[in-house]
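Q: I need the structure of the sequence given here:
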Amino acid sequence: MLTLEIDLCQLGASWRCEQQELRGAAGYLSPLNHPMTRTRMNVDHGVWRIEITERCAGTDSLLVEGDVAGIRFTAGTGGVCPLYLIVDGSVLRGSWNPADLLSWVSPTRLVDAAVTRLLTRRQRYSANTMFDGLCKVTERATVTADLNGLAVAYPEPAEHVIQARELRVGAEPVSVFGRLLAQRVSPLAAAEELELAVEISGGLDSATVATSMTRVGGLVGLRSAGLQVDGGIGEDQGARRAAIARRLGLRDLEVSASAYLPFAAGGPRSVENPHYADGDVYAEAFDQLRLRLHDGGAQVVVTGFGGDELMALRGSERGSGVAPLPPDLPSWLGERALDAMPDLDANIAPVSPVPVSALMVFAARNPAYIRYGLWPVAPLADSGLLRLCESLPVAWRRDKALFRCYLGRAGFDQRVTHPDTVESFQFVMERAMRRTGRLMIEQMLDDSILVDGGYVDRRPLELLRDKLIRDRAIPRLLYDTLAVERSLQSVRHAQQRNGMTR
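A: You can find the predicted model right below:
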């Protein structure tokens, strides 16, 4: 929610509030200027304070307090826009966009556990990033910066409902859910000064949120947007999106996901564009969507993220069903990554009020929204809604029955509430891997930071390249490896271009 650059050797210098920024001989702190944020600043006898909060009943916040001894950063519970920090010498730098700080990291000094999490799709919510020294301020955490570096203090774990409860006779969970969701979106819908848009994928989660938005605010002609996939699944998805838009009176736009494939030349993840690996999987297509929303005047995008977590079943509730497991380890994983496997759960943040998986999605995807001037809001990622759903009997959560009933009562037919197919980007990813995967593997066999660092084994990578020539099957974790390698190469390329070596 802000950017900053401060010489920690000059913390005793005077500070002043100047045009919504805090400035002094030591440097500056510049809060994000967006209609969805509110900033308060105060300087008093060498002690200063900045508090940035999310408007319209949002839960994200950042408190920054400084004095001659150091600077303390404390995040709120929302996790919408986490701050990243790095100390280089005596200079502290920070930004809501991790890409802003990549000039001060080394593409070869990496955190083994964090790299391995990305390569194996076993991400964790942690202050650690894959770059040594680059720190993320996780929800409710406090990070202190001084001449000794950065120190992270995690909060106590949040409490949750540990088992489902029986409903009272006559209880109406759909109505209660609808009221709670309406309370969450009402401040947004009532904010006439904001230009709103909703993402609709054709799925239950985003349809539920869009329905609540239009019901509560009486919004006419609300803008909506989504990615369209190809094939029969895409036709079904398009029909559902059209039905949702028609029923709710939305002004819809769509972007073809296949027209903007992952790793497309000149896109946000080209080698020429320094970027962080843990970002949007379909960044190329979503960037086009975000660009069009921005050009259309949108300032806030309301999404359906968090729905899967609300409807999740506990392990004991799955019955004979198989618990979801992470993918098998890729055959090309190197010794250094294999050695880091026991450390994947080291230094992770405690249980949060909202699901950790939603916070990881926010950290990965939200910087791209904000780059386009769009503030992302996920009403389903709400602690009150989560407590309700954690308490509901399994039957209401299994197969998202609660959402299906909510949408059915809103007048949607079976095509929306019980679709024959669900939206999937599998074909988009497979097309991207067939088009660029083999070439990117060839480039890795020529020059690879991951291979040189021991995170990827060269011989299995050669076999994988040969397999892609003969076989149309795409290994599940190929994308993840290519994404990390491309990110590291982009950092090294930018530093070499600027005459920097780290």
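
Q: Please count neighbours and contacts with C-alpha atoms only from this point.
A: Will do.

Q: List the contacts of the closest residue in space to residue 105 that isn't next to it in sequence.
A: Take residue 105 and drop its neighbours on the chain: the residue closest to it by CA to CA, 6 or more residues apart in numbering is residue 131, 6.3 Å away. By CA atoms under 8 Å, 6 or more residues apart in numbering, the contact set of residue 131 is 105, 106, 107, 109, 110, 111.

Q: measure residue 131 to residue 358 for me?
A: 22 Å (CA to CA, to the nearest Å).

Q: Residue 162 too?
A: From residue 162 to residue 358 the distance is 19 Å (CA to CA).

Q: Check residue 380 too.
A: If you measure residue 380 against residue 358 using CA to CA, the figure is 10 Å.

Q: shared neighbours of the two, anything?
A: Counting by CA under 8 Å, 6+ apart, the common neighbours of residue 380 and residue 358 are 305, 306.

Q: So those two - more neighbours on which side?
A: residue 380 (27 against 22; other CA atoms under 10 Å).

Q: you'd agree the more buried one is up against residue 182?
A: No. Counting by CA atoms under 8 Å, residue 380 does not reach residue 182; the two are 10.7 Å apart.

Q: For residue 281, which non-adjacent residue is spatially closest?
A: Nearest in space to residue 281, with sequence neighbours left out and distances taken as CA to CA, 6+ apart, is residue 262 at 7.2 Å.

Q: Can you show me the strands along the stretch 351-500 of the chain?
A: Here the stretch 351-500 of the chain has its strands, by DSSP state E, counting those that start in this stretch, at 375-377.

Q: mind listing the helices for it?
A: For the stretch 351-500 of the chain, applying DSSP state H, counting those that start in this stretch gives helices covering 356-371, 383-391, 394-397, 401-409, 414-417, 426-432, 438-446, 449-453, 458-470, 478-497.

Q: want to put them side by side, so please do this one too:
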Amino acid sequence: MLSLRLHLADLQAPRWRPQAGRWVNGESWIEPANLGALVTELDDDRAPFVRVKVKEGKRGEADFTELTMTPDEVRLTVGVFGSAPLHLVAKAGVLHASWDLAELRPYLRPERLVPRVVARTLTRQHRYTSETLFEGVYRLTERATAVFTSSGLAIRYPEPAEHVLEPRPLRSGVDPLTVFDELLTNVVREAPTATGCVGVELSGGADSGNVALAVRAARFDETYSFGLLVGGALGAQQRERRQVLVDHCGFRDTAIPAMQYPPFAPGGVRALGKPHDPAGAFYREAFDVVREQAANRRCEVMVTGSGGDEINAHHSRKEAELPPAEPVPWLGSKATQALGEVNENLAPMPVLPVPTLMAFGLHNPGFLRSGTWPVSPLVHPHMVRFMEQLPHEHKRGKALFRDRIRRAGLPEWVAAPTEPENFLGVLESGLRSYGAPILGDMLRKSVLVDLQPGMVDFAHQVRPALDIRAGDMRTVRLGRRTDVVTCLGNSLAYVHDNDEISEVFETFAAHARPGGLLVLCSPVSPITRSEVTTTVVRTPHGPAQVTITYSWDLRTQINTMHRSWVLPTGDEARDEIRRRVLFPRELDRYVSGAGFEVVDMVDEVSTGLTGPIAYTAARYTRG
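A: Sure, this is the predicted structure:
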């Protein structure tokens, strides 16, 4: 709801003045989100004690962010709704905060991530917490308080919210559908709009359908509906359901084909390389189009169906516990270790459902960027409490929601569609049509170096668009630095001399940007088995039989593979492959000596480090 930069030194004798949409005092400033649905109050009558409050401009329970400042302390507190979570970071006696994480980009260090948040992300064990991916950057969760002093920034969680533990029996003669209808309509009627121009997210499902009926009953001056249409047969059914709801409610509708705006689509935030929250919504490109259309129609508020699944969930809070996570076999050792901390520092039980609050953080900043305020009436505290008390039979399969659509006189195939829409096809289309070419473009912008001119010539024949050059990794200099330097396929193992190995790492350092990654594959322990192994290798002239043995020279650390071939012609041949083994601590030394810091070292099955081959990831730390 606001962004700010506060220097503690400016708070001793504050003189706040309005300037270009901000309140300015010395080098400090406070900027409320420029939305018609919000109102801002600044009280400096008792300076140096100053209070600023940004809140929804409506009657009843409203979302808010409150800022209080004294000469020695800044305190930020938010309400129960969590509509647009505030992100905060403290640097050198200055507090920076914004509802848009991208605005804090100058203070984010991608090489300094929080391990347990990374582990949560990789294993899809997302949690509601003040922690973000970035070290030192915090999220102000619902009802929490941030305190900033000369000692630094601290986040203080509230007490857990009270909830109904079990559904309650209905009293005789009570019609829950009538109560639900009146309650939801009253919540929608409180939407903070001065102009009466309201938008509705209308997918055609039970959640958005019930919200649409409440918006119709609330009788706003202007109402527009917006929806993303999926493709195929499901999209055709969705289109028909939406049209029935639009006609019934009398909305002015805008339907947008989601398949035209999948992830990574041209013109979208990802394709343009614009800074954005890495944990943001998968379908941001499509929803950005929806938000742009709503802004073009001057909608002050967008009413959404968020939270319908959560308030209909069939659970008991007496026995609530997190489900066990599916194992992720490819995690590195650092992420595996951090898994033991995924449930640490979690926010206490909130008033609204946890998944809804987390979805707000992904979805709602986009509305604020477009000048529209999002409202989700299904998870208003009054609705949450009502649904918690409702007997399960009215929530199972969203029975109450579907009955309300039927009572409005709409067809059964609208109230209870046999195949609800989903966006999986949109995601797949984006990754295949646009994501894969982006990876290809990254490869085309890369330079590949190989020692053997014959291999380079062959590569040019099969991949003429790639920049592939002949060169010696001990001495090659390309005159450029990159985000990632790789050395794979045991290439490093063919350099046997210690000084020459150091030269190779100097090459890595010469081509790495500050903070860039080095990824290499090399033997870290010898293969010493005495038994003979036999395998078959396919050749252009037929299968060849190969017999393999190994020898190990401890003094030189050379592991030799001896191969005896029986070719398809019946001829025999022999060759040897000599590989230098660099033990893990030895590899550490070469890496650190070149200015890199090891991030992780794992074997080929990512179960730790058992050998014989290791993948090492290291980050370049020199400027």
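
Q: that older thread, just put the helices of the stretch 351-500 of the first structure in TSV and tack on distance to residue 212 of the first structure.
A: Listed next are the helices of the stretch 351-500 of the first structure as TSV, based on distance: least, CA to CA, whole Å:
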stretch	distance to residue 212 of the first structure
helix 356-371	20
helix 383-391	14
helix 394-397	19
helix 401-409	10
helix 414-417	15
helix 426-432	29
helix 438-446	44
helix 449-453	46
helix 458-470	46
helix 478-497	35
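
Q: and of those helices, who's closest to residue 119 of the first structure?
A: helix 478-497 (5.4 Å; CA to CA).

Q: What residues sit buried inside the closest one?
A: By neighbour count on 16 or more other CA atoms under 10 Å, the buried set for helix 478-497 of the first structure is 478-495.

Q: repeat for stretch 307-322 of the first structure
A: Buried residues in stretch 307-322 of the first structure, counting neighbours by 16+ other CA under 10 Å, are found at 307, 308, 309, 310, 311, 312, 313.

Q: Between these, which sits nearest residue 241 of the first structure?
A: Within these, the smallest distance to residue 241 of the first structure is 17.5 Å, found for residue 307 (CA to CA).

Q: ok, now how distant is the closest one from residue 483 of the first structure?
A: On the measure of CA to CA, residue 307 of the first structure and residue 483 of the first structure end up 26 Å apart.

Q: And for residue 496 of the first structure?
A: Taking CA to CA, one finds residue 496 of the first structure at 20 Å from residue 483 of the first structure.

Q: Report the contact partners of residue 398 of the first structure.
A: 311, 312, 313.

Q: So the first one versus residue 78 of the first structure, what's the distance?
A: Here the criterion is CA to CA. By it, residue 311 of the first structure lies 19 Å from residue 78 of the first structure.

Q: ok, now the last one?
A: Relative to residue 78 of the first structure, residue 313 of the first structure is positioned 23 Å away (CA to CA).

Q: what's the answer for the second one, then?
A: As judged by CA to CA, residue 312 of the first structure and residue 78 of the first structure stand 20 Å apart.

Q: do the same with residue 230 of the first structure
A: Computed as CA to CA, the residue 230 of the first structure to residue 78 of the first structure distance reads 34 Å.

Q: of these two, who's got more company?
A: Looking at residue 230 of the first structure and residue 78 with other CA under 10 Å, you find the greater number of neighbours at residue 78, namely 27 against 17.

Q: what do we get in the second structure for the more buried one?
A: Aligning on TM-score structural alignment places residue 78 of the first structure opposite residue 81 in the second structure.

Q: Contacts only, for that match.
A: Residue 81 of the second structure neighbours (CA under 8 Å, 6+ apart): 62, 63, 142, 351, 352, 357, 380.

Q: Quick check, central residue of the second structure?
A: Central residue of the second structure (CA atoms, centre = their mean): residue 279, 1.4 Å from the mean position.

Q: Setting the sequence-adjacent residues aside, check what's closest to that residue.
A: residue 362 (6.9 Å).

Q: Surely that neighbour is in contact with residue 284?
A: No. Residue 362 of the second structure lies out of contact with residue 284 (CA under 8 Å); the separation is 9.1 Å.

Q: before we move on, back to that, any figure for the gap between the residue nearest to residue 105 of the first structure and residue 479 of the first structure?
A: Relative to residue 479 of the first structure, residue 131 of the first structure is positioned 20 Å away (CA to CA).

Q: what residue of the first structure matches up with residue 419 of the second structure?
A: In the first structure, residue 419 of the second structure lands on residue 421 (TM-score structural alignment).

Q: Now for that match: which residues touch it?
A: Shown in contact with residue 421 of the first structure (CA under 8 Å, 6+ apart): 233, 236, 237.

Q: Please apply the same query to residue 533 of the second structure.
A: Contact analysis of residue 533 of the second structure by CA under 8 Å, 6+ apart lists 547, 548, 549.

Q: likewise residue 222 of the first structure?
A: Contact analysis of residue 222 of the first structure by CA under 8 Å, 6+ apart lists 196, 197, 198, 214, 249, 250, 251.

Q: any idea where the strands of the stretch 201-350 of the first structure begin and end?
A: Using DSSP E, counting those that start in this stretch, strands in the stretch 201-350 of the first structure cover 223-228, 251-256, 300-302.

Q: Which of the residues in the second one are classified as buried?
A: So the one you mean is strand 251-256 of the first structure. Neighbour count says strand 251-256 of the first structure has 252, 253, 254, 255, 256 buried, by 16+ other CA under 10 Å.

Q: could I get the contacts of residue 81 of the second structure as a markdown table with neighbour count?
A: Below are those laid out as a markdown table (neighbours: other CA atoms under 10 Å):
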| residue | neighbour count |
| --- | --- |
| 62 | 16 |
| 63 | 21 |
| 142 | 29 |
| 351 | 22 |
| 352 | 24 |
| 357 | 24 |
| 380 | 21 |
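
Q: Let me know the closest of the residues you listed to residue 514 of the second structure.
A: Within the contacts of residue 81 of the second structure, distances to residue 514 of the second structure taken as CA to CA reach their minimum at residue 357, with 36.2 Å.

Q: Tell me the spacing between the corresponding residue of the first structure for the closest one and residue 138 of the first structure.
A: Taking TM-score structural alignment, residue 357 of the second structure has residue 359 as its aligned residue in the first structure. Going from residue 359 of the first structure to residue 138 of the first structure by CA to CA gives 9 Å.

Q: which one is the aligned partner of residue 347 of the second structure in the first structure nearest to, not counting chain neighbours?
A: Aligned counterpart of residue 347 of the second structure in the first structure: residue 349 (TM-score structural alignment). Nearest in space to residue 349 of the first structure, with sequence neighbours left out and distances taken as CA to CA, 6+ apart, is residue 126 at 5.1 Å.
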